[in-house]
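Participant: Below is the sequence, then the predicted model.
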Amino acid sequence: MNGRTPGVHPSKMARVKPVPAANLIVQLQSETSERAGPQLDVPQNITPAQLEILLNGLLTQEDGDKLPYSFHIQDMPLLGELGAHLQAHKVSVETVVQVVFQPQAVFRVRPLTRCTASLPGHKEAVLCVAFSPCGRHLASGSGDTTMRLWDLGTNMPAHTCTAHRAWVLCVVWAPDSNLIASGDMNGLIWLWKPDSNDPVGCCKGHTKWITSIAWEPAHKALPSRRFVSGSKDASIRIWDANTRRCTLTMSSHSMAISCVRWGGEDLLYSASRDCVINVWHAQDGHLVRTLKGHGHWVNTLALSTEHALRSGAFDHHGNAPKAAKEAQQTALERWQEACRGQPERLASGSDDFTMYLWEASTSSKPLGRMTGHVQLINQVQFSPDGRWIATASFDKAVKLWDGVKGSFVGTLRCHVGPVYQLAWSSDSRLVVSASKDSTLKVWDAASRKLKEDLPGHADEVFCVDWSPTGGAAASGGKDCVLRLWKH
């Protein structure tokens, strides 16, 4: 044999066309396994953009708009041609390929690329920073015992609130953006209006420092009136913002409270150094159930509907209906959309290097246990659409997990110091991390790659928040300077 194709003259070898690769049979289905149309016979070189066109045609949107979708195969995002993806991940093509589609936000947040303003004023480290739910105001708390409000139009200080006499450890906005609660190391909680440096009042009752505050969701009450606080004194208290009085006290935990959350199903969640998470009924304060599994302090909690609970009735432009009833109904619809007909999911992170995923409103058994970090977990954050979980750890890594199953997705490595905090963009495509190495880093959730490296701080970055409207992020740290980041 001379190596030539039998029956083909050498001069015609170059004109012989290769046999095209066989087509693939795929089934498009939602996260809840609902099929979108019949099985499809598609070429191997089909791309996500072409699949999106097919899917929009199958679903036939009522308003005629074409919605953006992402596609996953066995929990792995499809980023290129289908055939190459299946070969790279060793997925069998002898059976029907199940392609899971997920709707994405119609709007797109541009990645942070530069520091647009440095806001000096604090005399000690900035310990907490928070945008208002409407995205028009910014508040920060510091070790200099002040809480500051900033004018985002001029990038100048608006008000300096000086009622605290100890470090301000947490600053939390009410869902209607009309009140701010700030807690300090003396165990006091002060309430403020965003247009004044005079306090509305003080909530006294805790005997040790305040570790966490959460407001009642907008779809339960507007204007916002009640909030819950957790303290190192091991107690949880519900307050009436109008009277500044404690209406309920829960004290089942035996050690310091590290985090509290107020869920959309009228349940409260509290994490403690006693290694357990308690679920409480918000109306009468009775204990619903206790979640056990962690072997060390539970540091952080996150809800899958947290973004909808935080931003309430405001859309991605920061606009809301003027009537309270309409705003409350809008907030309810947003929360229901975030739940997608399922119970709220709760994620917890601990000093034991692990995370748990729970449906705490219905069961005390975890949906999954997430392992992979090799040092303690600082923060757990769901993406606004609830499909991803990002975790920050002392092991210098950010990890991504599936927000429904709790399965591991990928590790984001580039920091050279412990990662303290995370914040998601409102379209769930980007996540920013703040670290001891004095930098912030912006990551692309789909490709799991570094999008932007943001140096600028002169020392450790303790806190970061991304505006609900997506236009900017703010960070603060040991250098006592607040920095604003935009595209």
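Facilitator: Noted; the coordinates are in hand.
Participant: C-alpha from now on. contacts and neighbour counts both.
Facilitator: Fine.
Participant: which residues sit in contact with the nearest residue to A338 once chain neighbours are set aside?
Facilitator: Nearest non-adjacent residue to A338, counting by CA to CA, 6 or more residues apart in numbering: T305, 5.6 Å away. The contact partners of T305, taken as CA atoms under 8 Å, 6 or more residues apart in numbering, are 264, 335, 338-339, 344-345, 382, 384-386.
Participant: Take these and keep only those in strands.
Facilitator: Counted as lying in strands by DSSP state E, out of the contacts of T305, are F382.
Participant: By neighbour count, which of the contacts of T305 wins?
Facilitator: Counting neighbours by other CA atoms under 10 Å, F382 leads the contacts of T305 with 29 neighbours.
Participant: One more to weigh against that first structure:
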Amino acid sequence: MRLILWTAVCTREPVTIDTLAALAGIKPAKATILLQSLYSVLHVSQVTNMVSTLHASFPDYIFDEERSKRFYCDETTHSQLLSKHCFDIMRDQLRFNICSLETSFIADSEVKDLKARINRSISPTLSYAAHHWGHHVAKGMHCEETQTKLEDFLSNQLLFWMEVLTLKGTLDMGIAMLSLVKPWLTAKESPSNLVKILNDSWIFVSTFAAGSGSQSTPHIYISALAFCHPSSWVSQQYKGCTRQLLSLAGSAVEGSPTALLATWRMQSRPVCVAFSSGGSRLAIGFGDGTVCIVHAHNGAVAIGPLKGHTAKVTSVALSPDGSMLASGSGDGTILVRDAQTGNPIYDVIRGHEERVTSVCFSPDGKCILSGSWDKTTQMWDSGNGSLIPNSIKRHPYRINCAAFSPDGKHIACGLYSDECPIVVYDASTSESLPFPFDANQSWVLSIAFLPNGKHLVTGHFSGDLRVWSLQDGTATHSPPKVHNDTIRSIGVLPLGDKLVTGSWDRCVYMWDVENGYSNPCLLGTHDGYVYSAAFSPDGTRVASCSDDCTVKMWNPLHSTSAHTPRWKAPTVGVSSVSISPGGSRIAAAGGDKAIYMFNARNGTATVEPLVAHTDWIRSIAFSPNGRYLASCGNDHAICLWDGTSGKLLSGPLRGHRRLVQSISFSPDGKRIVSASHDKTIRMWDVGDETLTAIDLVGTHEDMVYCATFSPDGRHIVSGCADGKIRMWDSHSLSLVFDPSGSQWHKGSINSVTFSPDGQLIASGSDDGTICVFDSLGGDLVLGPLKGHERSVESIVFSPDGSHIVSGSFDGSVRVWAVKDGAPACEPLRGHQAEVYSVAYSPDGTCIVSGSEDSTIRVWKAPGSGVISDSSHFGPSGSDERETHRAIAGGLTVSEDGWVRNQDSQLVFWAPSNARRVFPGVGNVYTIGSEGTLYTDYSQPLLLGEEWGGCYVGAG
């Protein structure tokens, strides 16, 4: 009887008699009989057979040995028994594809009879065990038997368990259980391999739960496992249990494990974030004046967006008990809402005369501190919103940030001043501390107390981080400077051993307090200014937000030392790509003012980025012998570089008066022609590692977008914004003729190119068409070729002259047959933004494209056959076998990571670090800031209705 009583008291929720019996380890019939004598303390529903305690205080009585005497339950001992039985239940009942889902192409919500399948396949007993085993482990005693059960469960049923949680929509409970078990496991000596197993399992579940992939249970296998880092125990344990899944390679999935758990795209610019005290929810303030609360494990909106402010939200805070949400705004107001409903608790607080820059709750939750550009800090009663008497503190400068000390007795402020950037004062008396802080510091934009209450951390406009003693105001630490722009946010781990910083340099760094801040670790980067960063209370996650309209969630365990070399690739668009004449190197440049050179075989960087331009680089070109690389850009300048080492040889030279759009070498490599928005075309002499301006070739009536030499070097053809194409004699500089391009094109000429034999000129235009002219007389011989939906930005002939490849603002790359203008293949789709530049490899096997999405993609050229071992491009051996029918028509990647085919079916789900570089069909590999990524779609894949055959178990 005591066994069944103890089990009922220790369960986390009311359970059926069958579940109670299974947890107690007895037969249901016996449990039914035993329960009859416990009706005075336990309630058994006659309708549902659910068992629960009659009084909420009864467990306290049973767990008190002095009061309950012989009925006393040792919770630690009995919890260990319950965890054992939970593991046994899951071992016996969990299985692959537990609900017999027929296809991987749809979300679970589209399975019409899913609820019935769940009720039929997942028993209440299994559901209880799957949702509560972790709590019983954490409550139980530390013993070898439980460790063994835990390892066996994670090694054999982890993915099956995830199925149950995904189908039930409770993956967040799974994450919480794994988090609960970790301190239990590490409290006493445990096998190190088991700690790694648990950590890697947590990362795997958290990454899957945080993204849209969790909308479809089959993608635990189809996508999450496929993308799992090879160093992860989950990958090593479970990939061998599957077959014919997507096989991925490249540094994006094989390099250092990414700290990025999830990227959530927001409808407006997020400015500030704050975790709830339990870590399950995240408050976000936006630039449009709204606030929302999302579930911290997957970004789903729980409350909001909530309107009320008329300017951007500058700061958000959740009360310590999680009941209130406070927000401060640029409109000078403070709003306090019920954090469960979003409803205002009282009227808008209007006490400041300028923008509110900071709001936070006192540690006891009784008051709200606000700081403002009106040079005051003020405190408000959180119960009714009234100003606390004598709480207005006036300062000599604007307040950028403010914070309570851990005991609530002091307030620290960061000021808009170089002379007096830090003020700390008594919260009760408003008396400042009797010593100054170092005045030789730039403005303080972020401020935080360490949990010990003895130190203050400040983030400065200069990018410096400083740690101060609150005993005498001296700087105790001057950590190494890793941010090269303003530190806008500081988040402190409640335990006090870590802090995180977010900066306008787009980086999020983590700092180890205990090692003296000496080795900061990079969590990752955004594509825009980082405005806010915060630790979850348990330290397992970091949230950050940026003006790139994303909130990112990071895993602190996978940070990278600031001293570790970072992958170097374009970060702000790729406007131009060029391939060395030997085909061994790819050069790319764009908006981040640098040129990058990569090994064409695997996409790895061959040299450090080439830096000399001061603005967007528009065009780059290798010389015919590969000795030189030329570049031009928005800074009106032209540079000449060593084509192998990347050494700057000449420049920046400025002969043009406006941005230089195009640059090209003569066939003998002795001259360069450049085209500019100043309406001119200029010639440059290439000497021995020198570059000299020599002649003005000619002018157009409008901006010149492109110019290039003929294969024999005798002529130059140019294209203009007014739709005109002109040909010039490259020696006499006289106008040879003016092909009638404008009568065929209805927009600017963005690109012109000669065929290899020099007989044809092809042009691409803003009107989305391509025209091919006779180079001798200027007559139209082909086109206008239509297919692109937006402007054609770049065109080039194949080395044998049989094809033309084009890149367009519609994001596609197209290949056309010169003989008749017909498409040579389906459009090459993979870029997620405008394509600016295309190039053909010298051997004709591959096409390279660069895009606004900051990636470089290498494509297999149509009709080129197998990529040979002698080719410089990509892995050899890709054959001509047909791709899976579901992906043959191409793939598109959405912002939430879903990779869909032309029928909008859910083919794959890509985690945040792989979305931008996800390979398209025909894509040999992709280079991006995340690294390289490639796959072979000709390999057999089990997708859609075939997905059920992917799991074969341990072999």
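Facilitator: That came through, no problem. The structure presented is a predicted model; accordingly, all values stated were derived computationally and were not measured.
Participant: Overlay them and tell me the TM-score.
Facilitator: Once superposed, chain against chain, the TM-score is 0.55 (TM-score structural alignment, normalised by the length of structure 1); 328 aligned residues with a CA RMSD of 4.8 Å.
Participant: just the helices in the stretch 251-400 of structure 1 please.
Facilitator: Using DSSP state H, counting those that start in this stretch, the helices of the stretch 251-400 of structure 1 run over 306-311, 324-339.
Participant: helices or strands next to the longest one in the packing?
Facilitator: Using 3 or more CA pairs under 8 Å, 6 or more residues apart in numbering; DSSP states H and E as the contact criterion, the neighbours of helix 324-339 of structure 1 among helices and strands are helix 306-311.
Participant: What is the helix it packs on packed up against?
Facilitator: Packing contacts for helix 306-311 of structure 1, counted by 3+ CA pairs under 8 Å, 6+ apart, involve helix 324-339.
Participant: Would you mark the buried spots in the helix it packs on?
Facilitator: Applying a neighbour-count criterion of 16 or more other CA atoms under 10 Å, one finds 324, 327-336, 338-339 buried in helix 324-339 of structure 1.
Participant: What of stretch 447-456 of structure 1?
Facilitator: Quick answer for stretch 447-456 of structure 1 (16+ other CA under 10 Å): 448, 450-454.
Participant: Which stretch of structure 2 lines up against the strand or helix carrying D465 of structure 1?
Facilitator: Using DSSP states H and E, D465 of structure 1 maps to strand 461-466. Aligned using TM-score structural alignment, strand 461-466 of structure 1 spans no residues in structure 2.
Participant: Would you map the strands across the stretch 201-350 of structure 1?
Facilitator: Secondary structure of the stretch 201-350 of structure 1 by DSSP state E, counting those that start in this stretch: the strands cover 210-215, 226-231, 236-240, 245-250, 257-262, 267-272, 277-281, 287-291, 298-303, 346-350.
Participant: what's around the equivalent of W239 of structure 1 over in structure 2, how many residues?
Facilitator: The alignment partner of W239 of structure 1 in structure 2, by TM-score structural alignment, is Y425. Look at Y425 of structure 2: counted by other CA under 10 Å, it has 17 neighbours.
Participant: List the residues that contact the closest residue to Y425 of structure 2 other than its chain neighbours.
Facilitator: Nearest non-adjacent residue to Y425 of structure 2, counting by CA to CA, 6+ apart: S432, 3.8 Å away. Residues near S432 of structure 2 by CA under 8 Å, 6+ apart: 423-426.
Participant: same check, this time on H85 of structure 1
Facilitator: Counting by CA under 8 Å, 6+ apart, H85 of structure 1 has contacts 78-79.
Participant: Would you double-check that it falls in a helix?
Facilitator: Yes. Remark: H85 of structure 1 belongs to a helix, assigned using DSSP: H, G, I helix; E, B strand; the rest coil.
Participant: and of the strands of the stretch 201-350 of structure 1, who's closest to N155 of structure 1?
Facilitator: Of all the strands of the stretch 201-350 of structure 1, it is strand 210-215 that lies closest to N155 of structure 1, at 26.7 Å by CA to CA.
Participant: tell me what that closest one is packed against?
Facilitator: Using 3+ CA pairs under 8 Å, 6+ apart: strand 210-215 of structure 1 touches strand 168-173, strand 180-184, strand 226-231, strand 257-262.
Participant: before we move on, back to that, now render the helices of the stretch 251-400 of structure 1 as CSV, adding distance to E94 of structure 1.
Facilitator: Below are these laid out as CSV (distance: least, CA to CA, whole Å):
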stretch, distance to E94 of structure 1
helix 306-311, 41
helix 324-339, 35
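Participant: Nearest approach to T362 of structure 1 belongs to which of those helices?
Facilitator: T362 of structure 1 sits nearest to helix 324-339 of all these, at 14.0 Å, using CA to CA.
Participant: on that earlier part again, how close does the residue nearest to A338 of structure 1 sit to E216 of structure 1?
Facilitator: Here the criterion is CA to CA, to the nearest Å. By it, T305 of structure 1 lies 13 Å from E216 of structure 1.
Participant: ditto for P103 of structure 1
Facilitator: Relative to E216 of structure 1, and taking CA to CA, P103 of structure 1 is found at 28 Å.
Participant: got it, and E333 of structure 1?
Facilitator: Taking CA to CA, one finds E333 of structure 1 at 16 Å from E216 of structure 1.
Participant: what residue of structure 1 matches up with V858 of structure 2?
Facilitator: Taking TM-score structural alignment for the superposition, V858 of structure 2 sits opposite a gap in structure 1.
Participant: Same question for V359 of structure 2.
Facilitator: Counting by TM-score structural alignment, V359 of structure 2 lines up with V171 in structure 1.
Participant: Is it correct that its match is in contact with I180?
Facilitator: Yes. Judged on CA atoms under 8 Å, V171 of structure 1 makes contact with I180 at a distance of 6.9 Å.
Participant: neighbour count winner among the two?
Facilitator: Under the neighbour definition other CA under 10 Å, V171 of structure 1 and I180 were set side by side, and V171 has more, 27 against 22.
Participant: circling back to that earlier point, for the contacts of T305 of structure 1, which one is nearest V42 of structure 1?
Facilitator: D385 (29.2 Å).
Participant: What's the match for L287 of structure 1 in structure 2?
Facilitator: Match for L287 of structure 1 (TM-score structural alignment): A475.
Participant: how about the longest strand along structure 2, aligned to which bit of structure 1?
Facilitator: Across structure 2, the longest stretch assigned as strand under DSSP E is strand 691-699. Using TM-score structural alignment, strand 691-699 of structure 2 lines up with nothing in structure 1.
Participant: tell me what the next helix or strand after that strand is packed against?
Facilitator: Next in sequence after strand 691-699 of structure 2, counting helices and strands by DSSP H and E, comes strand 704-709. Helices and strands touching strand 704-709 of structure 2, by 3+ CA pairs under 8 Å, 6+ apart, are strand 660-665, strand 671-676, strand 680-686, strand 715-720, strand 749-754.
Participant: From G496 of structure 2, how far out is the corresponding residue of structure 2 for R136 of structure 1?
Facilitator: Taking TM-score structural alignment, the alignment pairs R136 of structure 1 with S323 from structure 2. Using CA to CA, S323 of structure 2 is found at 24 Å from G496 of structure 2.
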